[in-house]
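>>> The following block contains a protein sequence and its predicted model.
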Amino acid sequence: MPILSEKDKQEISKRLSQMIRPVKLLLFSQKLGDCQYCASTEELMGDLCSLSDKINLEKFNFITDKDAVDRYKIDKIPAIIVAGENEKNEIIDYGIRFFGIPAGYEFASFLETILMVSHDDSRLSEKSKKDLKQLNKPVHIQVFITPSCPHCQSAVLMAHMVAYESNMIRSDMIESMEFPDFANKNLVHVVPKVILNDSTSFEGALPEEQFISNILSVGKSSE
């Protein structure tokens, strides 16, 4: 059974028609092994690319493409990087990662992330943009979600918005059900759960101002 119905494709095509700049998707997966959702993720990305000539897909094998795996710090699959491309067709990595198939409610945040990159606009307030310029330490955001969580997409999109705005931030969406051992290691009992630099965490989808405040608490030092 196809992942996207014809009705889905029509609606998605309308959304993607709003794209301005091309977007590059880097997909890390593997054919063999125990990656349960790699094939489905690859099919979904292929369907998505067929709906817009502004989306370009590049595939990497998690086992054999070690240079790319190391360069982009991919430690679990399936993984998707939503990136940009410059005029020389060079990849612009904004630090935006999806670990696990972006299905259920997370497909909406995936589409919104693509549109954000294509429009070259984080959609953050001017105050938030100014505040993020105060960061002087790298911040790694991990947002643990499940596809059936209606509030998770807001947390994921907010994390990707700040990552797009600041090159000091990397943002990972992590599908807890696909990576249960990793979720258990990080004591994920409620989603969305957001972890910053493996030292600070909070649960729920926070308003923009509170989210930025948490980012600054770990990424801004007085020295």
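Cool, got the structure.
>>> all contacts plus neighbour counts: C-alpha atoms, from now on.
Will do.
>>> residue ranges for the helices of the protein, please.
6-16, 38-49, 66-71, 106-119, 126-132, 152-165, 180-185, 208-219 (DSSP state H).
>>> Check those for me and report the most buried one.
Stretch with highest mean neighbour count among the helices of the chain: helix 152-165 (a mean of 25; mean count of other CA atoms under 10 Å).
>>> how big is the angle separating that one from helix 106-119?
20 degrees (axes from the mean of the first three to the mean of the last three CA atoms, to 10 degrees).
>>> list the helices and strands helix 152-165 packs on?
Packing partners of helix 152-165 (3 or more CA pairs under 8 Å, 6 or more residues apart in numbering; DSSP states H and E): strand 96-99, helix 106-119, helix 126-132, strand 139-145, strand 169-175.
>>> Show me what the shortest one packs onto, helices and strands only.
Secondary structure elements in contact with strand 96-99, counted by 3+ CA pairs under 8 Å, 6+ apart, are strand 79-85, helix 152-165, strand 169-175.
>>> and with 6 Å instead?
When contacts are defined as 3 or more CA pairs under 6 Å, 6 or more residues apart in numbering; DSSP states H and E, strand 96-99 sits against strand 79-85, strand 169-175.
>>> Residues touching that strand, excluding its own?
Pro78, Ala79, Ile80, Ile81, Val82, His160, Ser171, Asp172, Met173, Ile174 (CA atoms under 6 Å, 6 or more residues apart in numbering).
>>> rewinding a little: could I get the helices of the chain as a markdown table with distance to Tyr94?
Shown next, in a markdown table, are the helices of the chain (distance: least, CA to CA, whole Å):
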| stretch | distance to Tyr94 |
| --- | --- |
| helix 6-16 | 20 |
| helix 38-49 | 19 |
| helix 66-71 | 13 |
| helix 106-119 | 9 |
| helix 126-132 | 15 |
| helix 152-165 | 5 |
| helix 180-185 | 24 |
| helix 208-219 | 17 |
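>>> Compare those and give me the one nearest Gln142.
The closest of the helices of the chain to Gln142 is helix 152-165. By CA to CA, the value is 8.3 Å.
>>> and the angle from that closest one to helix 208-219?
60 degrees.
>>> of the helices and strands packed on helix 152-165, which approaches Lys59 most closely?
Nearest to Lys59, of all the helices and strands packed on helix 152-165, is strand 96-99, at 14.4 Å by CA to CA.
>>> here's the one I want to compare it with:
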Amino acid sequence: MLDANLKAQLSAYLEKLTQPIELVASLDDSDKSRELDALLSDIASLSDRITRRDGDDARKPSFAINRAGTDVGVRFAAIPMGHEFTSLVLALLQVGGHPPKIEEELANQVRDLEGEFHFETFMSLSCQSCPDTVQALNLMSVLNSNIHHVAIDGALYQDEVEAREVMSVPTVFLNGKPFDQGRMTIEQIVARLDTGAAEREAGKIRAKDAFDVLVVGGGPAGAAAAIYAARKGIRTGVAAERFGGQVLDTLAIENFISVQYTEGPKLGVALEQHVREYDVDVMNLQRATALVPASEPGGLIEVQLENGASLRSRSVILSTGARWRQMGVPGEEQYRNKGVAYCPHCDGPLFKGKRVAVIGGGNSGVEAAIDLAGIVEHVTLIEFDTRMRADEVLQRKLRSLGNVDILLNAQTTEVLGDGQRVTGLVYRDRSSGESQTVELAGIFVQIGLLPNTEWLKGTVELSPRGEIVIDERGATSVPGVFAAGDATTVPYKQIVIAMGAGSTAALSAFDHLIRTSAPEQQQAA
């Protein structure tokens, strides 16, 4: 099952085990069970601290990783390869006693949770967002024996996916009821379970002294800004809704100079690790809701947060990024994650053998259609313009596929459904004006980005597209406020450009600080 290279790597990791673990396999006579049996045999052969035995779980194939003689363990109803191989390795190490990389305060929050929590995560092996959720819940089940978790490959358990109406991954159930959908970190999950956590965090934020530079947003631009600011030796903070930003939703990255290939989640982790190497106050899970400019030159700028707390700083760098643009048609929001999806890599396997549509004829739309064509029964690509805008090489590949239809000059006007899930869409032929209906089970929207700047309206100058207007130094219309990345008027939305813009904004903020004296009362404070 594992090639020699993977065996060698895994064997080195397993030397870190300090506690004996057992693999408990529930198998039948299917090909997938034989595949899982081979994987578990390979793992058990690599360490004398690992044993295996048969189990009788209702889901077959599946297996548990248990710490021998204890209630500590995790379960996979999956063959965790692909993006989930890291989840498997971490589960082996953590159940085997290797200390996890987690702040002790957060670990204690998990240990102190009271009650019985039975989590089930439906994921797909091609989903780059799923491992974060799987790994967070696995770790929680290792830290607290009242927490139980099973990661379920939706492609293996299609009947269960249908019965429980799972239309996107990751989808998490708690004690048999829907809990949440989408990527979740351990901090987010704990915040949902520990009802007093948000108010405690707000109290901590209120007590913070003012910053010299406050970065709002934790994507590539925000990370670069924080590093450049911290290296100047000034008090630097980062308030981010989720560190990594939209890069966490990106699969393959092949144009990041000097790195031939990486993936978004891996880059997102590296960004946060680099920032934390410096004296930066990182405040995660913080959504900004308002910006209050300084009342006098050199005064403090205030950033108000959703939890009711506020942060103050002598300068601010806005790097709130962008999100997938929605179609804005009837039915889209109602059927979001019930057939309307935005990540073909994540959710594509859930539509195996079904008919789907891709909205958008740019590179992302055509790439999505090509990927989906290898999984689903049929793909209909719908493009508003009279021609597709994707690279010609991608268009040639798309046209060579026998299970793809391309509709040009077509405007999607409505998403149809039966109250539970998508059943089709309506589009208008822009040349004839006639409306047509397409029956399908899924709609993948790939029509570009929308800047996360609604909270700034009326405070800083925004372009007609909602982007923060900046000059060549990253300065906005508000003194002391700078901006960088996909939320701004920078013409090209690329990771490497966002990083450069973040660095520019930090250097400009520092220049602003050394040229602007703080009021005497602030200096005295």
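Structure received. Everything quoted here is computed from the prediction, not taken from an experiment.
>>> any idea how far the aligned partner of Ser41 of structure 2 in structure 1 lies from Met168 of structure 1?
Applying TM-score structural alignment, one finds that Ser41 of structure 2 aligns to Gly46 in structure 1. Look at Gly46 of structure 1 and Met168 of structure 1: by CA to CA, to the nearest Å, they are 31 Å apart.
>>> Ok, Ile141 of structure 1 next?
11 Å.
>>> Who are the packing partners of the host helix or strand of Ala224 of structure 2?
Assessed by DSSP states H and E, Ala224 of structure 2 sits inside helix 220-230. If contacts are counted by 3+ CA pairs under 6 Å, 6+ apart, helix 220-230 of structure 2 sits against helix 495-515.
>>> In structure 1, which residues correspond to the helix it packs on?
Under TM-score structural alignment, helix 495-515 of structure 2 corresponds to no residues of structure 1.
>>> and Gly176 of structure 2, what does it touch?
Contacts of Gly176 of structure 2 (CA under 6 Å, 6+ apart): none.
>>> Trace it over to structure 1, please.
In structure 1, the residue equivalent to Gly176 of structure 2 is Asp198, according to TM-score structural alignment.
>>> Roughly how far does whichever residue in structure 2 pairs up with Leu135 of structure 1 sit from Ala202 of structure 2?
When structure 2 is aligned by TM-score structural alignment, the residue opposite Leu135 of structure 1 is Leu113. Relative to Ala202 of structure 2, Leu113 of structure 2 is positioned 20 Å away (CA to CA).
>>> so stretch 369-382 of structure 2 matches what in structure 1?
Alignment of stretch 369-382 of structure 2 against structure 1: no match, by TM-score structural alignment.
>>> cool, stretch 395-411 of structure 2 as well?
Aligned by TM-score structural alignment, stretch 395-411 of structure 2 falls on no residue of structure 1.
>>> Need the distance between the two termini of that stretch.
Taking CA to CA as the measure, stretch 395-411 of structure 2 stretches 20 Å from start to finish.
>>> who's in contact with the closest residue to Phe202 of structure 1 other than its chain neighbours?
Spatially, and ignoring its direct neighbours in sequence, Phe202 of structure 1 is nearest to Val194 (5.4 Å; CA to CA, 6 or more residues apart in numbering). Residues near Val194 of structure 1 by CA under 6 Å, 6+ apart: Gln142, Val143, Ser201, Phe202.
>>> Of those residues, which are still contacts in structure 2?
Mapped onto structure 2 and checked by both residues aligned by TM-score structural alignment, their matches' CA atoms under 6 Å, the contacts of Val194 of structure 1 keep the contacts Gln142, Val143, Ser201, Phe202.
>>> Which one of these sits in the busiest neighbourhood?
The most crowded member of the kept ones among the contacts of Val194 of structure 1, judged by other CA atoms under 10 Å, is Val143 (31 neighbours).
>>> ok, that residue to Leu48 of structure 1 distance?
In terms of CA to CA, Val143 of structure 1 sits 23 Å off from Leu48 of structure 1.
>>> Equivalent analysis for Glu208 of structure 1, please.
According to CA to CA, Glu208 of structure 1 and Leu48 of structure 1 sit 29 Å apart.
>>> What of Glu85 of structure 1?
18 Å.
>>> Give me the neighbour count for the residue lying closest to Thr41 of structure 1 once chain neighbours are set aside.
Take Thr41 of structure 1 and drop its neighbours on the chain: the residue closest to it by CA to CA, 6+ apart is Ile101, 5.3 Å away. When neighbours are defined as other CA under 10 Å, Ile101 of structure 1 has 26 of them.
>>> Out of the contacts of strand 96-99 of structure 1, which end up buried?
Buried positions within those, assessed by neighbour count (16 or more other CA atoms under 10 Å), are Pro78, Ala79, Ile80, Ile81, Val82, His160, Ser171, Asp172, Met173, Ile174.
>>> My read is that the fifth one contacts Val23, right?
Just to be clear, that refers to Val82 of structure 1. No. With contact defined as CA atoms under 6 Å, Val82 of structure 1 does not reach Val23; the gap is 7.1 Å.
>>> Nearest to Glu58 of structure 1 among the helices of structure 1 would be which one?
Nearest to Glu58 of structure 1, of all those, is helix 38-49, at 10.0 Å by CA to CA.
>>> compared with structure 2, how much does that closest one deviate?
Following the fit onto structure 2, the mean deviation recorded for helix 38-49 of structure 1 is 0.6 Å by mean CA distance after the TM-score superposition for structure 1.
>>> How far off centre is that helix?
15 Å (CA atoms, centre = their mean, to the nearest Å).
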